[in-house]
Structures are given as structure tokens and as C-alpha cells.
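> The following block contains a protein sequence and its predicted model.
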Amino acid sequence: MSERFAARALQLAGLAALRLGWTPRVFWDATPSELAASIAPPAPTQLPPTPAEIAALIERDRDG
């Protein structure tokens, strides 16, 4: 195992322990894809409103 790999693996193991609560066994049993999916930010469940939708909301909620 190269020193570079070992250092990076140690960093990732620490991240998995802190953020995910993974034990070393869980970390080493996981595939790189599983680790990446576990630490990736969640995908948005909904698209942000379009400018037209925002304008319609402003018009609808305008006072007066």
C-alpha cells in the first residue's frame, strides 16, 4: 500500500466515522461507490421556481 493511499484512506475512514458513524469494519467493507454515495450532498427533490412562477407568486400575494 502506498503512503499516499494510506494517508487518504485514513482521512476517509475518519470522515466516515465522524459523519456517518461507520466503524472501521463498515468502512473497509464498503465499496468506493457506496462511500461516495453516502457522503455526497443530497440531490434536490424539487426544482427551484422559474422566474415566471416567482412573478406569479409575487402578483398573487401583492398587498392592495
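Cool, got the structure. Note that this is a predicted model, so its numbers are computed, not measured.
> rest of the way, CA atoms for contacts and neighbours
Fine.
> ranges for the helices of this protein?
Along the chain, counting by DSSP state H, helices occupy 3-15, 24-29, 32-39, 51-61.
> May I see these arranged in a markdown table, with mean neighbour count as well?
Listed next are the helices of the chain as a markdown table, based on neighbours: other C-alpha atoms under 10 Å:
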| stretch | mean neighbour count |
| --- | --- |
| helix 3-15 | 13 |
| helix 24-29 | 13 |
| helix 32-39 | 12 |
| helix 51-61 | 11 |
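> okay, now the one to match up with it:
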Amino acid sequence: MTQFQKSARTACGLACGRLGWSPSAFWEATPTDLILALEGVLPREDERPVTMSEMRALMEAGNG
């Protein structure tokens, strides 16, 4: 299996599994389409979940 085939298989698996795309939707999409869609569902390496105290502070700041 070539590197392209391995990468395409991984990318198609993510698109189908995480985004709910059909294989044909994956192959019709551009690489940019896939990247933007996956950025919406996959956490970035530098992100962490917001804590409850941070969420409360944000809510309080929005009410002020």
C-alpha cells in the first residue's frame, strides 16, 4: 500500500466516522473542505476543555 493510499484511507475514515460523510462525499470534497470540517470536530493540540469556574466567569462577565 502506498503512502497516498494509507493517508486517503485514514482521511476517509475520519470523514465517514467523525463527520458522517459518505465515501462519495469524501472523494467529491476538496482537501480544504475536509480540513475545515475536521477542525470543527477534532480538538486542536493546544486546546483544553473549559472548566466550570471559567464558564461561570464568562457567564458573569456577559451579564455585566
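Cool, the structure landed. Note that the coordinates shown come from a computational prediction; the quantities given were computed from them, not determined experimentally.
> Which strand or helix spans Arg56 of the second structure?
helix 52-63 (DSSP states H and E).
> Excluding its own residues, what touches that helix? List them.
Around helix 52-63 of the second structure, nothing counts as a contact under C-alpha atoms under 8 Å, 6 or more residues apart in numbering.
> Now do that helix: distance to the chain's middle.
With C-alpha atoms, centre = their mean, to the nearest Å as the basis, helix 52-63 of the second structure stands 26 Å off its chain's centre.
> and if you look at stretch 12-21 of the second structure?
On C-alpha atoms, centre = their mean, the centre of stretch 12-21 of the second structure falls 10 Å from the chain's centre.
> I'm done for today, thanks for sticking with me.
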